[in-house]
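Student: attaching a predicted model along with its sequence, questions to come.
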Amino acid sequence: MVGKTVFVTVGTTHFDALIAAVVEEATLKILVERGYTNVVLQIGDGKVIPKEHFEGIELSYFRLKPSIAASFAAADLVISHAGAGSCLEGLEAGKPLVAVVNDTLMANHQTELAEELSNHGFCIFCYPSTLQSTLANLDIKQLKKYVPGNPKLLAQHLDSVIKLMP
């Protein structure tokens, strides 16, 4: 099926609430209405196994791969858990990002990261319970392009500081 693709990633563990929210009939209807025809889910070691088809949209899943760079590259939209690695990989791939916070985690850094990225206009963030309304109101044109930092600049700065030291 040719059309737009959504890539959903939970990272290296599991986030069943996110997968369950994505594969709900109402969520899939919203995606179909927005022109998406494929949903690829990286489910980690989760227990929620998606169906393969919903009217107008094909679903596929995998657990883990050595690299998911190709999945990011093929996506028109990324829905990711709000872990730092997954968010940055999606943004560095130049994809519109919906970061979904796992609010069941203790000492949750995900909220802070997702809020910060959202405040700077790089992503939209939500929770599994608000995913449908977020997707229904999503305007990816409002998102800013993320430009990764240049680690060489830091190295050059450190080199200059070290040269000045006695």
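Tutor: That came in fine, so what should we check first? Small disclaimer: the values here were computed from a predicted structure and weren't measured.

Student: use CA for all of it now, contacts and neighbours both
Tutor: Noted.

Student: residue boundaries of the strands in the chain?
Tutor: In chain order, the chain shows strands spanning 4-9, 36-42, 53-54, 57-62, 77-81, 97-100, 124-126, with DSSP state E as the criterion.

Student: give me the neighbour count for the closest residue to Glu115 other than its chain neighbours.
Tutor: In space, Glu115 comes closest to Phe125 once its chain neighbours are excluded; the distance is 6.8 Å by Cα to Cα, 6 or more residues apart in numbering. Here the number of neighbours of Phe125 (other Cα atoms under 10 Å) works out to 25.

Student: could you do His157 as well?
Tutor: Close neighbours of His157, defined as other Cα under 10 Å, add up to 11.

Student: for Asn150, see how far away it is.
Tutor: Counting by Cα to Cα, to the nearest Å, the separation of His157 from Asn150 is 12 Å.

Student: before we go on, here's another structure to hold up against the first:
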Amino acid sequence: MVNEYRRCFITVGTTKFDLLVDTIMTPLVLNSLKKMGCKVVTFQIGNSNFQPGIYDKEGIQINVYRFKDSILDDINSADLVISHAGAGSCLESLEAGKPLLVVVNEELMDNHQIELAEQLQVDGHLYYCTCDTIETTLEMLDFSMLRPFPKPDPTIFLKYLDDVLRVKPKSN
């Protein structure tokens, strides 16, 4: 059985990423989401010029808002997350075990976000694309090929601290 991604959560974070907002709202991208089974999109748009509200486009209900104290409830209730490449959004989505497509903002100067997205894709935890390639990327994704993100292991950090802080005896 093919997975259906009925509920999609999309986030641009706290910045302005109008290109992603505008791209998502195109009929081509919305139809790609619809082919995946998407019925409802919850869309956090940050400081975008787009207006918050409830929209019905291409047969998908789109609930648009700017900010919340936490997006974790939206992530947890989603079947698919599409996110900007911010570390917080990526890690929250991966820790929640959600299929994740990261869209890199190529307009950012000194873009460290692409490094994070590339490494997490190489490690097999997510897919990434740009606004120019999101439609074709959505058409060919197979989230079943992704590996779960590892759970945090605090013992690694504790061992490191023990090694660093261990007082070494003075030699005579």
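Tutor: Sure, I can see it. Keep in mind that what you see is a predicted model, and the values were worked out from it rather than measured.

Student: next, the TM-score between them, please.
Tutor: TM-score for the superposed pair, counting by TM-score structural alignment, normalised by the length of structure 1: 0.92. Supporting figures: 164 aligned residues with a Cα RMSD of 1.6 Å.

Student: please pull up the equivalent of the residue nearest to Glu115 of structure 1 in structure 2.
Tutor: Under the alignment defined by TM-score structural alignment, Phe125 of structure 1 corresponds to Tyr128 in structure 2.

Student: wait, doesn't Asp103 of structure 1 sit right on Ser129?
Tutor: No. In this structure, Asp103 of structure 1 is not within contact of Ser129 by Cα atoms under 8 Å, at 10.2 Å.

Student: more crowded one of these two?
Tutor: Between Asp103 of structure 1 and Ser129, Asp103 has the larger neighbour count (other Cα under 10 Å), namely 15 against 12.

Student: what's near enough to touch the residue nearest to that one when sequence neighbours are not counted?
Tutor: Spatial nearest neighbour of Asp103 of structure 1, excluding adjacent residues (Cα to Cα, 6+ apart): Tyr127 at 7.2 Å. Taking Cα atoms under 8 Å, 6 or more residues apart in numbering, we find Tyr127 of structure 1 in contact with Val100, Val101, Asn102, Asp103.

Student: and Tyr127 of structure 1, how far is that from Gln110 of structure 1?
Tutor: Here Tyr127 of structure 1 is placed at a distance of 11 Å from Gln110 of structure 1 (Cα to Cα).

Student: tell me, what's touching the two both at once?
Tutor: Any residue near both Tyr127 of structure 1 and Gln110 by Cα under 8 Å, 6+ apart counts here, and that gives Val101, Asn102.

Student: residues contacting stretch 130-141 of structure 1, please?
Tutor: Counting contacts by Cα under 8 Å, 6+ apart, the residues outside stretch 130-141 of structure 1 that touch it are Ala21, Val22, Ala26, Thr27, Ile30, Leu31, Pro96, Val100, Cys126.

Student: endpoints of it, how far apart?
Tutor: Between the opening and closing residues of stretch 130-141 of structure 1 lies a distance of 20 Å (Cα to Cα).

Student: in it, what's buried?
Tutor: In terms of neighbour count (16 or more other Cα atoms under 10 Å), stretch 130-141 of structure 1 has its buried residues at Leu131, Gln132, Thr134, Leu135, Ile140.

Student: burial measure for Pro27 of structure 2, as a count.
Tutor: If you count neighbours by other Cα under 10 Å, Pro27 of structure 2 ends up with 12.

Student: what's the nearest residue to the aligned partner of it in structure 1 if we skip its chain neighbours?
Tutor: Matched across to structure 1, Pro27 of structure 2 falls on Glu25, judged by TM-score structural alignment. The shortest distance from Glu25 of structure 1 to any residue that is not its chain neighbour, by Cα to Cα, 6+ apart, is 7.9 Å, and that residue is Phe54.

Student: what lines up with that neighbour in structure 2?
Tutor: Aligned against structure 2 by TM-score structural alignment, Phe54 of structure 1 finds its counterpart in Lys57.

Student: give me the neighbour count for that match.
Tutor: Neighbourhood size, Lys57 of structure 2 [other Cα under 10 Å]: 13.

Student: that one and Ser89 of structure 2: what is the separation?
Tutor: Distance, Lys57 of structure 2 to Ser89 of structure 2, using Cα to Cα: 25 Å.

Student: what of Arg6 of structure 2?
Tutor: In this view, Arg6 of structure 2 and Ser89 of structure 2 are 20 Å apart by Cα to Cα.

Student: Asn31 of structure 2 too?
Tutor: Going from Asn31 of structure 2 to Ser89 of structure 2 by Cα to Cα gives 25 Å.
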